[in-house]
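A.B. asks: Predicted structure and sequence below. I'll ask about it afterward.
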Amino acid sequence: MKNSDKPYVILNAAMTVDGKIASKTGNSQISCDRDLDRVHRLRSEVDGIMIGIETVLADDSELTVRRVKGENPIRIVIDSKGRTPSDARVLDDSAPTIIGSSELIKDRDKKRLQSLNAEVIITGEETVDLSSLLQILKKEKGMNKLLLEGGSTLNWSMMKEGLVDEIRIAIHPTIIGGKDAKTLVDGEGMEKIRNGIKLSLMNTEKVGKDIVLTYEWGNQDND
């Protein structure tokens, strides 16, 4: 997908063989050590990292480059109602933080987040207008490449709107099961397989115990 009005978006995720990105209790420590090195190297190569508020609340991610040399990218949190806790690590001073919010955010939460040196960008009435936010990140913040480390909900929203250009998935040789365990995407989903989002496999790589698959947004062959 080519869209010069937004950053190039890479969705990166680790999942089990049965497609789970977290266990039924929310544990998401899936990647092997070598894959974590790969992820941090990827972080060092982008202008920003995007996650959703549920990931902040579940993992308290810092979203910095620690395992390789490189500068910390700008952190973007999709948080429609301004629920990011004041003590969240994503608000520390290790990197700038942008909160993408909607008109549902209360003024006190907006001011609270701004007082913690986070920039609040409001797009959308009840949910964040992701397309508009990405355009702002490109045109006003100069972001050309963005890493999406979202959970099931944000991943689906970004893919449904056609805002993802590349997908990198590390498959860890484990099966955990659980009907309540999160998968790579959720949302309403497609009614038929033929209506699914089409991807083209660009590369496969063995990284430690894991296999990393790289897909480009695009049409599949019919064979």
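C.D. replies: Great, that's in hand.
A.B. asks: okay, CA-based contacts and neighbour counts for the rest of this
C.D. replies: Will do.
A.B. asks: helix or strand for the spatially closest residue to L130 that is not a sequence neighbour, which one?
C.D. replies: Nearest residue to L130 in three dimensions, chain neighbours excluded: M158, at 7.3 Å (Cα to Cα, 6 or more residues apart in numbering). Following DSSP states H and E, one finds M158 within helix 152-160.
A.B. asks: sorry, back to before: do you know how far the residue nearest to L130 is from G48?
C.D. replies: 15 Å (Cα to Cα, to the nearest Å).
A.B. asks: ditto for H172
C.D. replies: In terms of Cα to Cα, H172 sits 25 Å off from G48.
A.B. asks: dropping in the other structure now:
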Amino acid sequence: MDVSQTSEHNAQDSLDVSMDTFSNMVQILNALGNDDSLAIFMYTANGIKSSKQAIFDLGLTQKRFYSRLKDLIDVGFIEKDSGTYRHTSLGTIFYKMGLSLMSILENKERITLLDQLKQTMSLSSSDLDTIKSMVSQGSSDISGVLDLVFFSSKKEKIEMLPTYDKLVEKLVTEMSGTKRTILLASRYVDNRVIDSLLKVANKGIEFKVIMAKHDLEDKM
């Protein structure tokens, strides 16, 4: 029995998709699964009128270029129209998805920090929106991913505080008693909170802060 076929069937069964859909996804991932293919695919966004120029710009040999180009044509991402290689409708969709993915990867460190932040037990709805705004930086793609992955369930864990002073008091109390890493995301700078952070830092406790640069500069 072919082990690879067995693994493919097991994965397909667990995803509850048709075998054709699963096979198409495998073909697409294979077609995009190397630097040459991905470079050609992204380059084709503006159309390729001259293969010679594309080969030069991408730094590929003719053999590598046409071999990878054929793979992209076979999966339905690229077509030749009136002498110009262009994205198909399917290719355009995946191209835009690729741009969104690259935007997310550029913010990988911030999103990794959110893995830790989402474990925090008490975050107000306003805090969640502030975190999302600072990390996404206006990108609707990143904002949508954050909503889906981090905030859909987190909004069920909200502690409401009646005043700003109560919020600061709560923060200072929590920080003074903690023995673990402090993760703070806010658009405000309060001297009482800063003093508490300095005190816990002197105890050797690590802290990380997410804050919009312009908000910090306004307070300095």
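C.D. replies: In hand now; what should we look at? Bear in mind that the values here come from a model prediction, so they are computed numbers and not experimental data.
A.B. asks: What does the TM-score come to for these two?
C.D. replies: The TM-score (TM-score structural alignment, normalised by the length of structure 2) is 0.24; 79 aligned residues with a Cα RMSD of 4.7 Å.
A.B. asks: who's in contact with the nearest residue to I182 of structure 2 once chain neighbours are set aside?
C.D. replies: In space, not counting the residues next to it along the chain, I182 of structure 2 is nearest to F207; the distance is 4.4 Å by Cα to Cα, 6+ apart. By Cα atoms under 8 Å, 6 or more residues apart in numbering, the contact list for F207 of structure 2 reads 181-184, 197, 201.
A.B. asks: who wins for neighbours among those?
C.D. replies: Each of the contacts of F207 of structure 2 was scored for neighbours by other Cα atoms under 10 Å, and L197 scores highest at 22 neighbours.
A.B. asks: show me what contacts it?
C.D. replies: Per Cα under 8 Å, 6+ apart, neighbours of L197 of structure 2: 175, 207.
A.B. asks: and it, what helix or strand is that in?
C.D. replies: helix 191-202.
A.B. asks: Quick check: what element follows that helix along the chain?
C.D. replies: Following helix 191-202 of structure 2 in sequence, per DSSP H and E, is strand 207-210.
A.B. asks: From E205 of structure 1, how far off is the residue nearest to L130 of structure 1?
C.D. replies: On the measure of Cα to Cα, M158 of structure 1 and E205 of structure 1 end up 25 Å apart.
A.B. asks: Neighbour count for those two, which is higher?
C.D. replies: M158 (18 against 11).
A.B. asks: Could you measure from the residue nearest to I182 of structure 2 over to S37 of structure 2?
C.D. replies: 42 Å.
A.B. asks: all helices of structure 2, in order?
C.D. replies: 3-15, 19-31, 35-43, 51-58, 62-74, 89-106, 108-117, 125-136, 140-146, 152-154, 164-177, 191-202, 213-219 (DSSP state H).
A.B. asks: Distance to K80 of structure 2 for those helices - can I get that in a markdown table?
C.D. replies: Listed next are these as a markdown table, based on distance: least, Cα to Cα, whole Å:
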| stretch | distance to K80 of structure 2 |
| --- | --- |
| helix 3-15 | 32 |
| helix 19-31 | 17 |
| helix 35-43 | 13 |
| helix 51-58 | 11 |
| helix 62-74 | 9 |
| helix 89-106 | 13 |
| helix 108-117 | 36 |
| helix 125-136 | 37 |
| helix 140-146 | 30 |
| helix 152-154 | 43 |
| helix 164-177 | 61 |
| helix 191-202 | 60 |
| helix 213-219 | 46 |
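A.B. asks: Mind checking those helices for the one nearest to D81 of structure 2?
C.D. replies: Ranking those by proximity to D81 of structure 2 (Cα to Cα) places helix 62-74 first, at 12.0 Å.
A.B. asks: And the closest one, what's buried?
C.D. replies: 65-66, 68-73 (16 or more other Cα atoms under 10 Å).
A.B. asks: Now do it: everything it contacts.
C.D. replies: Helix 62-74 of structure 2 is contacted by residues 31-32, 36-37, 40-41, 55, 78-79 when judged by Cα under 8 Å, 6+ apart.
A.B. asks: Can you convert those residues into TSV and add a column each for distance to S136 of structure 2?
C.D. replies: Listed next are the contacts of helix 62-74 of structure 2 as TSV, based on distance: Cα to Cα, whole Å:
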residue	distance to S136 of structure 2
A31	30
L32	26
D36	29
S37	29
I40	28
F41	26
I55	35
I78	31
E79	34
